[in-house]
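>>> Kindly generate the corresponding structure for this input.
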Amino acid sequence: MGRWEPNARGRLAKAALELYGELGYEQTTVAEIAKRAGLTERTFFRHYADKREVLFDGSSALQELFVAAVAEAPESVAPIDAITAGLDAVSTAFEGRREHARQRQAVIVANAELRERELIKLASMSAALADALRRRGVAEPAASLTAEAAVAVFKVGFELWLTAPEEREMSRLMRESLDELKAVTARD
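Below you'll find the model as predicted:
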């Protein structure tokens, strides 16, 4: 190992994503990740519990951002509009990170264990959003239904953002997805 360099966590995440893309998630070892990052396995485990968590490192921060934006929305807005504020907030977290998100998503989609972890992350996000809505005075089942709808809109908007032939603003895609949901639930 060479001289100490900053940003070990970022270097490990970058190395892991590169190796997952090159070798596949299952074939990549923690030792290979650490070596590619110029670090030791011990350093890896100081930052991450296992090689899976490298891909989900920002999940709690993203959830906190979403929940905080919903909680801070004006009290006068409808629950779905509080969710819109949350979708706008999480969209900013992805600015300039489309290629990284595409690479990460490709690794997750290719592995059943990672898809399951992604679903757990989204279920946790839904529960946290429902709790935030209940704290705003939204009764059940409206709080849970709105939170689940928010996660569905996030998933669809995120996928549209990743797969669009040209880069588009994520918040716009989130709002378009929410508008589609509103359209399919509107009465004639």
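
>>> use CA for all of it now, contacts and neighbours both
Fine.

>>> got the contact list for the residue nearest the centre of the chain?
Centroid-nearest residue in the chain: Ser59, 5.5 Å away (criterion: C-alpha atoms, centre = their mean). Ser59 makes contact with Lys121, according to C-alpha atoms under 8 Å, 6 or more residues apart in numbering.

>>> Here is the second sequence; please produce its structure so I can put it next to the first one:
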Amino acid sequence: MPRWKPDARERLVEAALDLFTEQGYDETTVAQIAERAGLTRSTFFRHFSDKRELLSAGQQMLSGLLAEGIASAPDAATPLEAVAAGLDRASGAMTEFNRGLGPRLHAAIEANEELRTRNAMKTIGLAAAMADALQARGVSEPAAQVAAELGVLAFGVGYRRWSDPARDDAPGELITHTRTAFAELRAAAAELR
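Presented below is the predicted three-dimensional model:
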């Protein structure tokens, strides 16, 4: 395959997940990933610094989308309304490619302690990006942190529901699932009073 084909990044992610599933994360090498994707090792390293980075490849983009949505919420929006705007922005950018990766990504992460730790750090990074965007709107630090954590939790719940092939209610847009999860979590938080 030509190295310049535009979907190299996606092909590398899919090849890695296939290999992680087949032989395990620790046993998979960068050379094997590149070969499975029909690319060279140098092409791999143009996109990722190492194989761990494959599993958090979209974090920077996702953090940016969440923060962008929060920043673009109306001035009168409450912190939770701003978080909802962030969730809508990020959810609206997810495609069927992202949906198909969900179960495979989850399986690869759950099978490896290092990846579970890295995934936890990714969640912390998403919450920090949201909290920073909320604080830029004038929300106090504690309120921003709580709202951001609620938003990250809602995104995770919505994404898992959307990408779970065993769920009958999974079809549709991710935005529907994240909105539902966010509403459920807000209702649950109200019960804590």
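
>>> hang on, the earlier thing: how close does the residue nearest to the centre of structure 1 sit to Ser124 of structure 1?
10 Å (C-alpha to C-alpha, to the nearest Å).

>>> Check Ala147 of structure 1 too.
From Ala147 of structure 1 to Ser124 of structure 1 the distance is 11 Å (C-alpha to C-alpha).

>>> now swap in Ala82 of structure 1 and tell me
18 Å.

>>> Which of those two has more residues huddled nearby?
With neighbours defined as other C-alpha atoms under 10 Å, Ala82 of structure 1 and Ser124 compare such that Ala82 has more, 25 against 15.

>>> Excluding chain neighbours, what is closest to that one?
Val70 (4.9 Å; C-alpha to C-alpha, 6 or more residues apart in numbering).

>>> host element of that neighbour?
Using DSSP states H and E, Val70 of structure 1 sits in helix 59-72.

>>> After superposing, tell me the mean distance of the helix or strand just after that helix to structure 2.
Moving toward the C-terminus from helix 59-72 of structure 1, the next helix or strand (DSSP H and E) is helix 79-93. Taken over the aligned residues, the distance from helix 79-93 of structure 1 to structure 2 averages 1.0 Å (mean C-alpha distance after the TM-score superposition for structure 1).

>>> Figure out the helix or strand that Arg167 of structure 2 lives in.
Applying DSSP H and E, one finds Arg167 of structure 2 in no helix or strand.

>>> Let me fix that, I meant to ask about Arg175 of structure 1.
Arg175 of structure 1 belongs to helix 170-185, assigned by DSSP H and E.

>>> Going by contacts, tell me the helices and strands next to that helix.
With contacts taken as 3 or more C-alpha pairs under 8 Å, 6 or more residues apart in numbering; DSSP states H and E, helix 170-185 of structure 1 sits against helix 79-93, helix 142-163.

>>> what's that helix in contact with?
Residues contacting helix 170-185 of structure 1 (C-alpha under 8 Å, 6+ apart): 84, 87-88, 91-92, 94-95, 153-154, 156-158, 160-161.

>>> Where in structure 2 does it align, residue-wise?
Helix 170-185 of structure 1 corresponds to residues 174-189 of structure 2 when matched by TM-score structural alignment.

>>> Could you pull out the buried residues of that stretch?
Leu174, Ile175, Thr176, His177, Thr178, Arg179, Thr180, Ala181, Phe182, Leu185, Arg186 (16 or more other C-alpha atoms under 10 Å).

>>> Which residue is the nearest non-sequential neighbour of the second one?
If you skip the residues right next to it in sequence, Ile175 of structure 2 has Ser91 as its closest partner in space, 4.9 Å away by C-alpha to C-alpha, 6+ apart.

>>> Repeat that for the fifth one.
Closest residue in space to Thr178 of structure 2, ignoring its immediate chain neighbours: Gly158 at 4.2 Å, by C-alpha to C-alpha, 6+ apart.
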